[in-house]
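K.L.:
Task: produce atomic coordinates for the following.
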Amino acid sequence: MSYQPLSSLPTAVADGTSKAQQQPNASSLSCIANLTNTILGSGMLGLPFAFSAAGSITGTILLLIAATFSSNGLMLLSISATHVGITPSTPSSFYSVAQAAYPPSTALIDFAVAFKCFGVATGYLITVGDCMVDAMKFITGKDDGGLLVIQRQFWIVLASLLVASISFFRTLDALKYTSMVSVVFVLAMTVVIVLYSMGIEGMEACDNYAPTDDDLDAVCVGDKDKFTSFESTMSNLAVFVFSFTCHQNIFSVCNEIKDRTQAKVNTVIFTSIGAALLLYLMVAWAGFNTFGSSLQSDILLNYPQNALVTTMRIFVAFLVIFSYPLQLDPSRRCIITLINKLRKGNGDEDFTPVKDEEGGAGSKDSETDASINSKDLGGGEKALENVMFYGITIVFLVASFSLAMIVTSLGTILNVVGATGSTMVSYILPGVVYIKLFEGETGWRKRGAMLQVGVGCIIIPVALYFIFHTD
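P.N.:
Sure thing, here's the model as predicted:
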């Protein structure tokens, strides 16, 4: 069947704001950078561990499968957004497609996106703690834990203060320029990991390696299995799902890309997923060849204390700090929507979707300044919106900080979030929405959507079982 090009949709602005201000004008390169930056991140640090736990051959196959399903989910959502309709005054979002397909599911979507983004943001704080402790050990030359700057908790506190300073913006325009820089950081880290795997003189990965007091039998380079046990593979399956999750952002691509067509959106999808897959394969194989089964849940923890690796650790710390608001923003929008639904008393109210920078489930009640002038709101309603905005932001920051202080393993966060929120957002919801919107279709895309839902429904219980029942 044919799909209406996004560029042919009406562009009238219903709320009286300037049409020029809301016209899509993002370049394809900008959309690719933003989507790729959303995919890459702390998931890249934990992937080599999951890769080694599954075995090199199994890990490669799982990466290819995860990339394929993620691409399919992104296409299903973008086609659904086109089918529902996109205008400057009513841009697409998870909320808009879910409301059109199956209204009762909107609350589930809001919860899934909020939970997934919260888990990712918490993982970012854990990453900062891991990276900066080792960086400071090298810089100070101390390894006894007596100094404040080599305490993990100190850096999580500092990172939380830094992310708090950039988490109260109403829009994310000021942060979009960090996407290119973030991708450069990721490329630099990939190059370093690959160089270490090549055994270049002066870049010995096991230089000055010594077992920790917690594991005196540990070795720098472990076994390099092509296949491992079913239990080991399944307990890390969710990390592969998590590594390609960016589906809350496909709506911002549909809303903002200039001269929109489905072909252009597909190009953004395939380029972003393809670039991420290539980088993941390089990092996973390089890390696996270097350390084998000795890989830790954060690959940077395997490398020696030297100036190059220390620089990479600091870069990664800043990378995830700047990425934190990209997770907080859609989560905040979804939570506001859920609160508004509770205030209304039922789900039948007219929540008009608004411009959502992150593509999360948003509503007219949940974002006052995206398409509504502040003068249009009564003083009491505006004050309540502000209370929710700032209150939810503070609770989010405090909750993620508290969890990061308790949970020390990045792998735990990646597994649980991947098994639940990421699987729901990238597998089940895209398939359910598409199936409902295109009930009369019988082609291969419909069958692909059904397969997407089925696989997602299997992943969640199986992955959770093995995560919590593996010694």
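K.L.:
Could you use CA atoms for every contact and neighbour count after this?
P.N.:
Will do.
K.L.:
Can you name the residues that contact residue 131?
P.N.:
With contact taken as Cα atoms under 8 Å, 6 or more residues apart in numbering, residue 131 is in contact with 300-301, 313-314, 316-317.
K.L.:
and if you look at residue 311?
P.N.:
Per Cα under 8 Å, 6+ apart, neighbours of residue 311: residue 135.
K.L.:
before we move on, back to that, what about the contacts of residue 131, which are in helices?
P.N.:
Taking DSSP state H as the definition of helices, the contacts of residue 131 contribute 313-314, 316-317.
K.L.:
Dump these to CSV, plus neighbour count and distance to residue 50.
P.N.:
Output for the ones in helices among the contacts of residue 131, formatted as CSV (neighbours: other Cα atoms under 10 Å; distance: Cα to Cα, whole Å):
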residue, neighbour count, distance to residue 50
313, 24, 20
314, 17, 23
316, 25, 19
317, 23, 21
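K.L.:
and which of these is nearest to residue 260?
P.N.:
Nearest to residue 260 among those, counting by Cα to Cα, is residue 316 at 33.5 Å.
K.L.:
quick one on the thing from earlier: reformat the contacts of residue 131 as JSON lines; add distance to residue 268.
P.N.:
As requested, the contacts of residue 131 are arranged in JSON lines below (distance: Cα to Cα, whole Å):
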{"residue": "300", "distance to residue 268": "30"}
{"residue": "301", "distance to residue 268": "33"}
{"residue": "313", "distance to residue 268": "29"}
{"residue": "314", "distance to residue 268": "30"}
{"residue": "316", "distance to residue 268": "25"}
{"residue": "317", "distance to residue 268": "27"}
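K.L.:
So what touches stretch 291-299?
P.N.:
45-50, 52-53, 127, 218-225, 287-288, 302, 409-411.
K.L.:
6 Å instead?
P.N.:
Applying Cα atoms under 6 Å, 6 or more residues apart in numbering, the external contacts of stretch 291-299 come out as 45-46, 49, 52, 221-224, 411.
K.L.:
Is residue 259 in a helix, a strand, or coil?
P.N.:
Secondary structure assignment for residue 259 (DSSP: H, G, I helix; E, B strand; the rest coil): coil.
K.L.:
Tell me which stretches of the stretch 151-300 of the chain form strands.
P.N.:
Here the stretch 151-300 of the chain has no strands by DSSP state E, counting those that start in this stretch.
K.L.:
quick one more, to check against the first:
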Amino acid sequence: GKYSSVKSTLDCQCKIASDWLFDSLCGYLTSLSFSVKYIMASVNDVLTLFFQHPGHTSFGMSVFNLSNAIMGSGILGLSYAMANTGIVLFTILLVGVAILSLYSVHLLLLTAKEGGSLIYEKLGERAFGWPGKMAAFGSIIMQNIGAMSSYLFIVKYELPEVIRTILRLEENSGEWYLNGNYLVVFVSIGIILPLSLLKNLGYLGYTSGFSLSCMVFFLSVIIYKKSQLPCPLPFFYGHANLTVLGSHDTHQSTGVQYEPHPDEAEMCTPKYFVFNSQTAYTIPILAFAFVCHPEVLPIYSELRDRSRKKMQNVSNLSILAMLIMYMLSALFGYLTFYDFVEAELLHTFTKVYTFDTMLLLVRIAVLTAVTLTVPIVLFPIRSSINTLLFSGREFSWIRHLLIAAAILVFNNMLVIFVPTIRDIFGFIGSSAATMLIFILPAAFYIRLVKSVPLRSPQKIMAGIFLIVGIFFMIGSLTLITLDWIHNPPGSNKGH
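P.N.:
Reported below is the predicted structural model:
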């Protein structure tokens, strides 16, 4: 009886112990499960932040991305364009191109809705078959390759100057770290390629915002320097060397030697209308400066709670902001150097300042801005290649990486081996930019939007827009070709 009693007690205790152990194990596993779910949810949140899915990009980030796509290296040459057109004519042309660009985006968004696609090449294919697809593909590739090359050219020529200024070297000593060809490769591998590996454009809104803030700083310094520099400056008279701070006859705030001259009133008088051999290049330059159409549809596809009206507001705000920045930078750069402003504004400042800290910061800001813009410009090129060659295939990280690397290798070779790209930009501005702003959106709209009658005011206006674009492209290319015949590209100096 005692044995049975002890056995019964032990069985009861074992059962209690086993139940406690089982409950503890279940509780531990439940806690572990919740912990794993929490960790996975946190990882998913982080991945969502870094690799935004379509439809998750905010309105503000979309404005930053599109503004950054619009703003390019052309901002450095707008003062030169104003010097060759005059203040009034330049303003008319600048506002006109901005309005035409807005109208073009309006047509593109309407076409995307009716055509049922947010991919430029597919709209071309649905409108005109394979020729339309190739026209869109070729225009996007040409435009964005030109834009990327212009940014990398700035890295090639400005980064060595930044390093030389930091080291306070009077001349380029020829060291490898002052070689722009090496530096542009290092920047491409170390900064541009990692940013280009992001799957979607959404996260680049942060870099776009920082890039835009750099260009705002650039504009602020341009305005400030206008109030500090006297007019005329010594190099207006052809002086090779400027007297630095410490000389007896210097301007109080800058240390730049000031010499009176009988023609100084004419040198420091702004011109309102100018017509010369360079005036014909102004519209292609402005068209190149406002092209953002390859980026409009990718940004639209990732816009949160997207609608055509919301994306149109993104475009309106972005183009208006860039219009103001373009106008202010062109005006204050021109009013600082007048007819003596160079094609690249920062190089003109170098004639006045050698080791100026503020100018150094501006160079760094511009370099940062253009470097962070390259990945955004790369996205439509890769998208076009994927659409043309790998349509219908699943996403592949290896292909994603290889296409980005191949694009960067091609652009680096172009920047390293082509001595000057100024004439190429003129050609791209007259051809690819004109196709993307005028011809393709109007042609796609007329062909794909069936809800609007062919003889309606909307279609007639789009037809006029198309014809103007064709005449503009033919006229610009003719003028550029004639200029090449009389002044071969190999004879041009500069960058």
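K.L.:
Now the TM-score, please.
P.N.:
The TM-score (TM-score structural alignment, normalised by the length of the first structure) is 0.77; 400 aligned residues with a Cα RMSD of 2.9 Å.
K.L.:
among the contacts of stretch 291-299 of the first structure, which ones are buried?
P.N.:
45-46, 49, 52, 221-222, 224, 411 (16 or more other Cα atoms under 10 Å).
K.L.:
can you put those residues in TSV and add distance to residue 277 of the first structure?
P.N.:
TSV is the format used below for those (distance: Cα to Cα, whole Å):
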residue	distance to residue 277 of the first structure
45	14
46	14
49	16
52	17
221	25
222	25
224	21
411	20
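K.L.:
ok so, going back, still contacting in the second structure, which of the contacts of residue 131 of the first structure?
P.N.:
Mapped onto the second structure and checked by both residues aligned by TM-score structural alignment, their matches' Cα atoms under 8 Å, those keep the contacts 313, 317.
K.L.:
out of the contacts of residue 131 of the first structure, who's nearest residue 38 of the first structure?
P.N.:
Nearest to residue 38 of the first structure, judged by Cα to Cα, of the contacts of residue 131 of the first structure is residue 316 at 14.2 Å.
K.L.:
Please report how far the counterpart of that closest one in the second structure lies from residue 162 of the second structure.
P.N.:
Per TM-score structural alignment, the equivalent position to residue 316 of the first structure in the second structure is residue 366. Distance, residue 366 of the second structure to residue 162 of the second structure, using Cα to Cα, to the nearest Å: 11 Å.
K.L.:
Ok, residue 26 of the second structure next?
P.N.:
On the measure of Cα to Cα, residue 26 of the second structure and residue 162 of the second structure end up 64 Å apart.
K.L.:
that older thread, which one of the contacts of residue 131 of the first structure is nearest to residue 438 of the first structure?
P.N.:
For the contacts of residue 131 of the first structure, the nearest to residue 438 of the first structure is residue 316 (42.3 Å; Cα to Cα).
K.L.:
State the distance from the closest one to residue 400 of the first structure.
P.N.:
Taking Cα to Cα, one finds residue 316 of the first structure at 19 Å from residue 400 of the first structure.
K.L.:
Next: residue 299 of the first structure.
P.N.:
Taken as Cα to Cα, the span from residue 299 of the first structure to residue 400 of the first structure is 22 Å.
K.L.:
Tell me who's in contact with residue 428 of the first structure.
P.N.:
Residue 428 of the first structure makes contact with 453, 456 under the criterion Cα under 6 Å, 6+ apart.
K.L.:
Can you tell me what it aligns to in the second structure?
P.N.:
Checking with TM-score structural alignment, residue 428 of the first structure has residue 439 as its match.
K.L.:
can you check residue 45 of the first structure too?
P.N.:
Using TM-score structural alignment, residue 45 of the first structure sits opposite residue 76 in the second structure.
K.L.:
Between residue 26 and residue 162 of the second structure, tell me which one has more neighbours.
P.N.:
residue 162 (20 against 12; other Cα atoms under 10 Å).
K.L.:
Helix, strand, or coil at that one?
P.N.:
Three-state call for residue 162 of the second structure (three-state DSSP): helix.
K.L.:
Quick check: closest non-adjacent residue to it.
P.N.:
Nearest-residue entry for residue 162 of the second structure: residue 360, 6.4 Å, with adjacent residues in sequence omitted and distances by Cα to Cα, 6 or more residues apart in numbering.
K.L.:
which residues does the most centrally placed residue in the second structure contact?
P.N.:
Against the mean C-alpha coordinate of the second structure, by Cα atoms, centre = their mean, the closest residue is residue 69 at 3.5 Å. Applying Cα under 6 Å, 6+ apart to residue 69 of the second structure gives the contacts residue 292.
K.L.:
mean shift between the helix or strand harbouring it and the first structure?
P.N.:
Assigned by DSSP states H and E, residue 69 of the second structure belongs to helix 59-70. Following superposition, helix 59-70 of the second structure is found to deviate from the first structure by 1.3 Å on average (mean Cα distance after the TM-score superposition for the first structure).
K.L.:
What is the next helix or strand after that helix packed up against?
P.N.:
Sequence-wise, the next helix or strand downstream of helix 59-70 of the second structure (DSSP H and E) is helix 78-83. Helices and strands touching helix 78-83 of the second structure, by 3 or more Cα pairs under 6 Å, 6 or more residues apart in numbering; DSSP states H and E, are helix 308-337.
K.L.:
What ranges does the stretch 351-495 of the second structure have for its strands?
P.N.:
Using DSSP E, counting those that start in this stretch, strands in the stretch 351-495 of the second structure do not occur.
K.L.:
And the helices in it?
P.N.:
Under the criterion DSSP state H, counting those that start in this stretch, the stretch 351-495 of the second structure contains helices at 357-389, 397-417, 422-430, 432-434, 440-448, 457-486.
K.L.:
got it, and the stretch 151-300 of the first structure?
P.N.:
152-165, 178-197, 230-235, 237-242, 250-256, 262-291.
K.L.:
residues in contact with residue 27 of the first structure?
P.N.:
257-258.
K.L.:
Alignment lookup: it to the second structure.
P.N.:
Under TM-score structural alignment, residue 27 of the first structure pairs with residue 58 in the second structure.
K.L.:
how close does its match get to residue 65 of the second structure?
P.N.:
11 Å.
K.L.:
which residues do these two both contact?
P.N.:
Common neighbours of residue 58 of the second structure and residue 65, counting by Cα under 6 Å, 6+ apart, are absent.
K.L.:
Please, which helix or strand holds the closest residue to residue 105 of the first structure other than its chain neighbours?
P.N.:
Distances taken as Cα to Cα, 6+ apart put residue 98 closest to residue 105 of the first structure, at 6.4 Å, once the chain neighbours are dropped. Assigned by DSSP H and E, residue 98 of the first structure belongs to helix 94-101.
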